[in-house]
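**Student:** Pasting the sequence and the predicted model now:
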Amino acid sequence: MTPSEPETGAPRRTGRFRRGATFLLGLACLLVLAAMIGLTCVDVVARYLFNSPVNGAYELTQLLLASLIFLALPLTTAAGEHIEVELLDGLKSRVFKYLGAICAGLATIGVFLIIAVELFEHAEKLQRRGQVTDSLEIPLYLIGWLGTASFAVSAIVAVFWTLSRLREKA
């Protein structure tokens, strides 16, 4: 295939899916952040000008912040923007660097999966017990399920990110 020929098949669909998912997650983050900013502005104005704060603004801000973090996690993982300590970079051996990349990737994937499983179990408990927020009575398990999905998707993204990183180091 020459460079001018268009790609066909699975790689093209995968790229389109990845771009679409990135766009949707980015849009969701944007909307949640805009809601947080709007809520905070309205609450401050209502509190100081009219002496009547928005009911449940603190709870909503907490839930929106958690949602923002969970929605942004797969994007951060896909971009490879997690904090990284490069202990093996000083080594000259390509084998050790390759093994280090494998260990780091497996650790990242493992941690994401463990947290996803723990959040899954916690969300189930919250749902069974009917736990809600104090004043607005918003079900807390919704945030738990969002977190579970976020960490599970991040684990999948970490698999692909690790594989691409290993291809670079090979």
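**Tutor:** Looks like it arrived, so ask away.

**Student:** going forward, measure contacts and count neighbours with C-alpha atoms only.
**Tutor:** Will do.

**Student:** Can you tell me how far the residue most central in space within the chain is from residue 22?
**Tutor:** Residue closest to the average C-alpha location in the chain (Cα atoms, centre = their mean): residue 73, at 1.8 Å. To residue 22, residue 73 is 11 Å away according to Cα to Cα, to the nearest Å.

**Student:** try residue 99
**Tutor:** Residue 99 sits 29 Å away from residue 22, taking Cα to Cα as the criterion.

**Student:** cool, residue 101 as well?
**Tutor:** Taking Cα to Cα, one finds residue 101 at 24 Å from residue 22.

**Student:** top helix in the protein by residue count?
**Tutor:** What stands out as the longest helix in the chain, according to DSSP state H, is helix 10-49.

**Student:** Now it: buried residues?
**Tutor:** 22, 25-26, 28-29, 32-33, 36, 39-40, 43-44 (16 or more other Cα atoms under 10 Å).

**Student:** Please compare the first structure with the one that follows:
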Amino acid sequence: MFLGKLSRGMERWIIRPLCLGFSTVGALALIGMMFLVVIDVFLRFVFNRPILGSYEIVEYLMVLVVFLSLANGQLSKTHVSVEVVTQYLRGRIRAFFEFITALISLGIFILLTWGGILQVGHVRATHQVSQALAIPHWPFQIIVVLGGVLFCLVLAADIVAALSRVLEK
């Protein structure tokens, strides 16, 4: 009972607004990417004058699109999942498998996020920048970390919700 309320409260007051904000920024980055590519293609073929660094900008915007939308996909359960075994399970047994899966996923993503944090320090210390426009890499590495942290929060809420279903009477 308490775990279910905790999970719903975390999702309603913390996770859902953050996911909505992050995915909105990711969607805006996608729109910007589309406009940049269309304008670049137009300028390239009509005037033979492409936009300098458009490829780099699209790469950086792709980081925003992917990592700011990742947690929202998990929250809305739209990620690809293979339910070969669990589709036949019901109730507490299915919740137990969801708990184990979310726990393993959280462990993996904590390691990936920690690696991202270390990478931010390395990229910042070595002053890595893009080739054409000299855009620093580290702000986009921070986006990767923020997206990973939010994804971990969603997985933690999933763990609490699954554990609540496992323990309910």
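**Tutor:** It's in. Bear in mind that the values here come from a model prediction, so they are computed numbers and not experimental data.

**Student:** hey, where'd the helices end up in structure 2?
**Tutor:** Using DSSP H, helices in structure 2 cover 2-10, 16-46, 54-75, 91-125, 138-167.

**Student:** which one of those lies closest to residue 83 of structure 2?
**Tutor:** For residue 83 of structure 2, the closest of these is helix 91-125, at 10.4 Å, according to Cα to Cα.

**Student:** quick one: that closest one to structure 1 mean distance?
**Tutor:** Relative to the matching residues in structure 1, helix 91-125 of structure 2 has an average distance of 1.4 Å after the fit, by mean Cα distance after the TM-score superposition for structure 1.

**Student:** follow-up on the earlier one: from residue 118 of structure 2, how far off is the aligned residue in structure 2 for the residue nearest to the centre of structure 1?
**Tutor:** Matched to structure 2 by TM-score structural alignment, residue 73 of structure 1 sits across from residue 70. Distance of residue 70 of structure 2 to residue 118 of structure 2, computed by Cα to Cα: 20 Å.

**Student:** The longest helix of structure 1: how far from the chain's middle?
**Tutor:** 12 Å (Cα atoms, centre = their mean, to the nearest Å).

**Student:** what's the answer for stretch 109-122 of structure 2, then?
**Tutor:** Chain-centre distance of stretch 109-122 of structure 2: 14 Å, with Cα atoms, centre = their mean.

**Student:** Which stretch of structure 1 lines up against it?
**Tutor:** Mapping stretch 109-122 of structure 2 onto structure 1 (TM-score structural alignment) gives residues 112-125.

**Student:** farthest residue from the center of structure 2?
**Tutor:** residue 47 (37.8 Å).

**Student:** now the counterpart of residue 21 of structure 2 in structure 1: how far from residue 33 of structure 1?
**Tutor:** In structure 1, the residue matched to residue 21 of structure 2 (TM-score structural alignment) is residue 24. Distance, residue 24 of structure 1 to residue 33 of structure 1, using Cα to Cα: 14 Å.

**Student:** Return the residue of structure 1 aligned against the residue farthest from the centre of structure 2.
**Tutor:** Residue 47 of structure 2 maps onto residue 50 in structure 1, by TM-score structural alignment.

**Student:** Residue 138 of structure 2 too?
**Tutor:** Residue 138 of structure 2 maps onto residue 141 in structure 1, by TM-score structural alignment.

**Student:** Now do the same contact list for the residue nearest to that match when sequence neighbours are not counted.
**Tutor:** Closest residue in space to residue 141 of structure 1, ignoring its immediate chain neighbours: residue 123 at 4.8 Å, by Cα to Cα, 6 or more residues apart in numbering. Neighbour list for residue 123 of structure 1: 140-145 [criterion: Cα atoms under 8 Å, 6 or more residues apart in numbering].

**Student:** Residue 108 of structure 1 now?
**Tutor:** 155, 158 are the contacts of residue 108 of structure 1 under Cα under 8 Å, 6+ apart.

**Student:** Kindly report the same for residue 152 of structure 2.
**Tutor:** 106, 109-110.

**Student:** Arrange these in a markdown table, one row each, with distance to residue 131 of structure 2 as further columns.
**Tutor:** Below are the contacts of residue 152 of structure 2 laid out as a markdown table (distance: Cα to Cα, whole Å):
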| residue | distance to residue 131 of structure 2 |
| --- | --- |
| 106 | 35 |
| 109 | 30 |
| 110 | 31 |
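
**Student:** Going by neighbour count, which of the residues you listed comes out on top?
**Tutor:** Counting neighbours by other Cα atoms under 10 Å, residue 106 leads the contacts of residue 152 of structure 2 with 21 neighbours.
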